[in-house]
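[1] next come a sequence and a model predicted from it.
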Amino acid sequence: MEGISKQAEMTTKNPDWITRLFKSMFNLFSLFNLSRTNTIFFTCISWIKFNFCFCKAAAFPSGLVFSYKLAEKAIVSVFITYFTEDASESDLRIAIAFVNGQEALSALLYIFIVYLSQAFSGHLKRIIFCLIVAYTCGLVILGLILFGSFSFLEELVYLLLIIGVILLAVGRAGLMPFVRRFTAEQLEAHEADKKNIKEERVKAREEIWWRFAWVAGSFVAIPLFNRSWPLRLITTGWVMGITFVLFYLATPLYHKREVAATSTTRIAEKPFTCIRVVRAALLNRHMEYPSSPAHFFHYKNINDELELWPQVKLLRWIDKAAIIESESTLGHEEQEKVGRLCSVTEVQETKYILKLIPMWSTFLVFGLLLSAGNTFSAQQGIQTESPDLLIYLVLLQSITRETVSTLSRFLLSKWFPKARLKQNMMRIWAGMLVSVLCSVVLWWVEKHRRLDIDKNDYRFYGYNLMSIWWLAPQFLLLGLMDGLAMYGLEGFTIDDDHLSRSMKNFLPAINTFIVTGIGSTLNIIFVFCSNKILSIIV
């Protein structure tokens, strides 16, 4: 009774806390009134309808994405460790040549495979079949080499190793672009019976399917990463083979895509367009600029401008490749066949590509840093006290890259809704600044690791290596710089309403070759010629 009376006295003396409690509860419930709840509910429903759909034809290609991402995380991301187990310094250089050579070859083949996809757009399943076979055979060959299955062919082991790396590069180059394009076509066909089909909705749903497969493949890679290299390679090859069998068996479920009368596109009929346009412009350098847009070959511009898009003063001379030579005895088709005349569309695409060269040149050093960071970071990871945890740092880099790309695109679109060029430029600038910080961190961590090795002679005193979490900042920064700069570059190159769909598919392949392909090649050159380069600089 005394306790109750004391509590009653405290309540009567301090009634303010009860008032504040009821006020806070009232404010909380007022935030979630009926109208606001309905608004939130219908907003969530509309978002789900826009981004999600169940399409059986898109589920099976997602299985290929799952196996592809499994191989990327469990094998390709740490591919240098395949060559460097108990390796000397000279073997490390050979390993870097193999790994970066595979990256450069994959980036180069990406361009040719995208070109083939434009030429044979009605045969995607056949091309995917060839790529799956190449990828699977590459994985199996690399696994059998470690199993010692070719021990009786020791003099041919290097040749088999090169064949396996080439097959791996071929599969990596084209599998993901083809699978994503096939998935997008199935989603477009799935929406064919509905009105107001939006490209943004198809792209959003494609992203959802891709993200789901990406997450599943990444998580399955965690237990597989701790297995031996032969088992890892053979298992991944089997998973890829099984997913392809399921993909092939689901053929009756796929939507049939109507192919145009000409099975090849304009890009396939006239390869090496840029070279042809520049050659025609040089041959027509003596011609005067036209007084009317009608003098341009296949001119379809409603603005009747005399300078073709994009209007760059230094590139205006290329417009002469599309000027019809009225005094010539040859017809328009004959002039085109002999290489003296190109269409307006070809000239515009060539000018746009040449306009991007200054931007691409700024990414050469960026690509070198990205290639070196991805290569040496994995090698540093297996020389730490917990090499089995390296997979988590690889996932940290991937998650950071995808998160920062999505978050930066969302925030910049809110802050600068109409300035798309400014959004992409800000992402590129931020990525370049992060790359400078990343290079400093990479140097500092490697310096710390070298000092640790010098202080402890591991040959006699055993392994007392540094913690693997020393490498976490550099993996985080590599993901940041990749997610900001690379996605900014992609938006900068393809975010133009004048570009055709085929050109938007082709430009990301060139971006990959400039950054990954040339960057990996420069990394090989610097590794093999570092002493000579330093002597020249000093």
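    Received it, and whenever you're ready, just let me know what you need. Numbering: from 1, shown residues only.
[2] hey, let's count contacts and neighbours off CA atoms from now on
    Will do.
[3] show me where the stretch 1-150 of the chain has helices.
    Secondary structure of the stretch 1-150 of the chain (DSSP state H, counting those that start in this stretch): helices at 2-13, 16-31, 34-51, 56-74, 80-83, 89-119, 124-147.
[4] right, and residue 379 touches residue 83 too?
    No. Taking C-alpha atoms under 8 Å as the definition, residue 379 is not a contact partner of residue 83, at 10.0 Å.
[5] what about versus this one:
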Amino acid sequence: MAEDDVYTKDGTVDYRGNPANKKKTGTWKACPFILGNECCERLAYYGMSTNLVLYFKERLHQHSAVASKNVSNWSGTCYITPLIGAFLADSYLGRYWTIAWFSIIYVIGMTLLTLSASVSGMKPTCHGHGEENCHATTLESAVCFLALYLIALGTGGIKPCVSSYGADQFDDADAVEKERKSSFFNWFYFSINIGALIASSLLVWIQDNVGWGWGFGIPAVAMAIAVVSFFSGTRLYRNQKPGGSSLTRISQVVVATIRKCHVKVPEDKSLLYETSETESAIKGSRKLDHTNELRFFDKAAVLAQSDKVKESVNPWRLCTVTQVEELKSILRLLPIWATGIIFATVYGQMSTLFVLQGQTMDTHFGKSSFKIPPASLSIFDTLSVIFWVPVYDRIIVPIARKFTGHKNGLTQLQRMGIGLFISIFSMVAAAILELIRLKMVRRHNYYQLEEIPMSIFWQVPQYFIIGCAEVFYFIGQLEFFYEQAPDAMRSFCSALSLTTVALGQYLSSLLVTIVTKISTKNGSPGWIPDNLNYGHIDYFFWLLAALSVLNLIAYLIVSMLYTYKRAVGTLR
């Protein structure tokens, strides 16, 4: 192997800060530790979140709509905090130390949650057989929510960094390694769903049949294992150097543009300011080619007479083309990003209304006395993902490659669009099922039955369809935001993609609030009452289906107008 081929060319370093050796670090050698960390972390997350709506309802004694909103708000926060972790990772700590420190916060939160569900004086007081009629004091509820929001903070440093950190193990400058990177995203999502599979089956059953202390304690142990798994691979990891504050660089472009708002941009773009070296002035980033979109911001790179280039440049007055293109890259991503919010709203129904819908159905497994926890039906979403990931990677990609000529079979934007289309049918399936269920309730006067004689397994199609949509949309989104992000802002862009899930949860909460307020006028029970036999959650599902159709149309428009970034030069 030539000396030039010994080390990576993407600027990565090993754990000692030396250039990363290709033979000793990265690729699939390092990935098992990262995938193991993600599998255990997702087991911990889904182990508590999948059934959380029932914990709020049965143990904290919250009404259905309140419990649903609280879960949506907490889940949304779990996808907003990644902006904090991403900023620290890209700017100062790097992805390795961000994952490490925030994982420890996560373990502390999980431990406190376990104590709040199992220790007398901290857990809700219950009366009656089977711990019924539970009531939580203000302090007990406060401890529970403190634990949950510590977990939300902890996950904020893990979510935006783990997928990017795994992708960092493949050298962009090496054609063979770059091709393997696309497969990494598929198997990364596969590992997420292995953790989710265990959570939605075994852990949900333990919570419903053994106790919440054990139900939360096992995920806490899983999270501790995730931390150990991550640290075990330290010597094998390739690490990107943090590039300094991305928010500062973006602010500098905006300020410099405003200061030069009356300056005319030259027709010859080679006259715009850029460093003469082949390397970018931004640590951990390649130079970016100039693009013709959003030309107003090019003013920040126009050389004015007051700019003393031979001396030290004032970055608040003059920015490089690469710095301007960083901002343009983020702005170009925003329309694509916005179309993910409705998809996330649909996805979020699995942990709220799908669970409440399943609770009203026959949860017995055949004729046996064994009862299936309603939240466990999400196992079919997980099985769907586990089924579709290898099918997509091994069958769909090679077939699509023959027709499209694209190395990945489908472009990331095409893949995401297919996911949005498929997700519509999940809401249609859920609405039709609820329509049939309510007809049975009215025909046989089952209004007061806790479980009507209709098998919960009729929910399987809506879960399976969402799983298929995830494989296309979420994995495509992960890869798209990583590839289209500026090199020194990849954690930030991964976090940006995750905020669609947060906003989807908040939108779900907002829609529930609006719908409840409007539909409960004049003494009506509304669409989502405590007893769903008197409600109409099918209307809510039809509403989401209609919004999904409009969202798909908007996505097709913005994706056709999207311009891909063009990176040049080498990393610094």
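    Alright, I've got the coordinates. Remember, it's a predicted structure, so these values are computed and weren't measured experimentally.
[6] ok so, going back, closest one to residue 407 of structure 1 among the helices of the stretch 1-150 of structure 1?
    Comparing the helices of the stretch 1-150 of structure 1 against residue 407 of structure 1 with C-alpha to C-alpha, the closest turns out to be helix 34-51 (16.9 Å).
[7] and the contacts of the closest one?
    Residues outside helix 34-51 of structure 1 that contact it (C-alpha atoms under 8 Å, 6 or more residues apart in numbering): 201, 204-205, 208.
[8] what does residue 416 of structure 2 correspond to in structure 1?
    Structural alignment (TM-score structural alignment) places residue 416 of structure 2 against residue 428 in structure 1.
[9] thought its match was touching residue 484?
    Yes. With contact defined as C-alpha under 8 Å, residue 428 of structure 1 reaches residue 484; the gap is 6.1 Å.
[10] neighbour count winner among the two?
    With neighbours defined as other C-alpha atoms under 10 Å, residue 428 of structure 1 and residue 484 compare such that residue 484 has more, 29 against 25.
[11] so who does the residue lying farthest from the centre of structure 2 touch?
    Using C-alpha atoms, centre = their mean, the residue of structure 2 lying farthest from its centre is residue 305. It sits 46.5 Å away. Neighbouring residues of residue 305 of structure 2 by C-alpha under 8 Å, 6+ apart: there are none.
[12] list the buried residues in the longest helix along structure 1.
    If you go by DSSP state H, structure 1 has its longest helix at helix 420-455. Within helix 420-455 of structure 1, the residues that qualify as buried are 420, 423-428, 430-432, 434-435, 438-439, 441-442, 445-446, 449, counting by 16 or more other C-alpha atoms under 10 Å.
[13] coming back round to it: compare the helices of the stretch 1-150 of structure 1 and give me the one nearest residue 162 of structure 1.
    Of those, nearest to residue 162 of structure 1 by C-alpha to C-alpha is helix 89-119, at 8.0 Å.
[14] closest one of the contacts of helix 34-51 of structure 1 to residue 8 of structure 1?
    When those are compared against residue 8 of structure 1 (criterion: C-alpha to C-alpha), the nearest one is residue 208, at 58.4 Å.
[15] tell me roughly how far the one helix or strand the closest one maps to lies from structure 2 on average.
    For residue 208 of structure 1, the enclosing helix or strand under DSSP states H and E is helix 199-225. For helix 199-225 of structure 1, the mean deviation from structure 2 after alignment is 5.2 Å (mean C-alpha distance after the TM-score superposition for structure 1).
[16] and the next helix or strand after that helix, which residues are buried?
    With elements assigned by DSSP H and E, the helix or strand that comes after helix 199-225 of structure 1 is helix 229-249. Of the residues in helix 229-249 of structure 1, 229-237, 239-241, 243-244, 247 count as buried by neighbour count, 16+ other C-alpha under 10 Å.
[17] list the contacts of residue 197 of structure 2.
    Residue 197 of structure 2 makes contact with 43, 379, 382-383 under the criterion C-alpha under 8 Å, 6+ apart.
[18] what does it correspond to in structure 1?
    Under TM-score structural alignment, residue 197 of structure 2 pairs with residue 218 in structure 1.
[19] any idea what residue 345 of structure 1 aligns with in structure 2?
    Using TM-score structural alignment, the equivalent of residue 345 of structure 1 in structure 2 is residue 322.
[20] could you verify that its match is part of a strand?
    No. Applying DSSP: H, G, I helix; E, B strand; the rest coil, one finds residue 322 of structure 2 to be helix, outside a strand.
[21] and it, how many residues sit next to it?
    Neighbours of residue 322 of structure 2 (other C-alpha under 10 Å): 25.
[22] do the same with residue 408 of structure 1
    Residue 408 of structure 1 has 19 neighbours, counted by other C-alpha under 10 Å.
[23] same thing with residue 514 of structure 2?
    The tally of other residues near residue 514 of structure 2 (other C-alpha under 10 Å) stands at 11.
[24] please report how far it lies from residue 351 of structure 2.
    19 Å (C-alpha to C-alpha, to the nearest Å).
[25] doesn't residue 287 make contact with the match of residue 345 of structure 1?
    Yes. Under the criterion of C-alpha under 8 Å, residue 322 of structure 2 makes contact with residue 287 at 5.4 Å.
[26] need the counterpart of the residue farthest from the centre of structure 2 in structure 1.
    Under the alignment (TM-score structural alignment), residue 305 of structure 2 pairs with residue 326 in structure 1.
[27] just the element for the residue at minimal distance from the centre of structure 2, please.
    Residue closest to the average C-alpha location in structure 2 (C-alpha atoms, centre = their mean): residue 498, at 3.8 Å. When elements are assigned from DSSP H and E, residue 498 of structure 2 belongs to helix 490-519.
[28] which secondary structure elements does that helix contact?
    helix 64-78, helix 82-88, helix 138-167, helix 321-338, helix 340-348, helix 460-484 (3 or more C-alpha pairs under 8 Å, 6 or more residues apart in numbering; DSSP states H and E).
[29] what's the average distance of the third one to structure 1?
    Spelled out, that is helix 138-167 of structure 2. Counting by mean C-alpha distance after the TM-score superposition for structure 1, helix 138-167 of structure 2 comes out at 2.9 Å.
[30] and for the fourth one?
    Superposing on structure 1 places helix 321-338 of structure 2 at an average distance of 1.9 Å from its equivalents, by mean C-alpha distance after the TM-score superposition for structure 1.
[31] could you show me where the helices are in the stretch 251-400 of structure 2, in order?
    Under DSSP H, counting those that start in this stretch, the stretch 251-400 of structure 2 gives helices at 321-338, 340-348, 353-359, 379-391, 397-404.
[32] tell me the angle the first one makes with helix 490-519.
    Counting by axes from the mean of the first three to the mean of the last three C-alpha atoms, to 10 degrees, helix 321-338 of structure 2 points 30 degrees away from the direction of helix 490-519.
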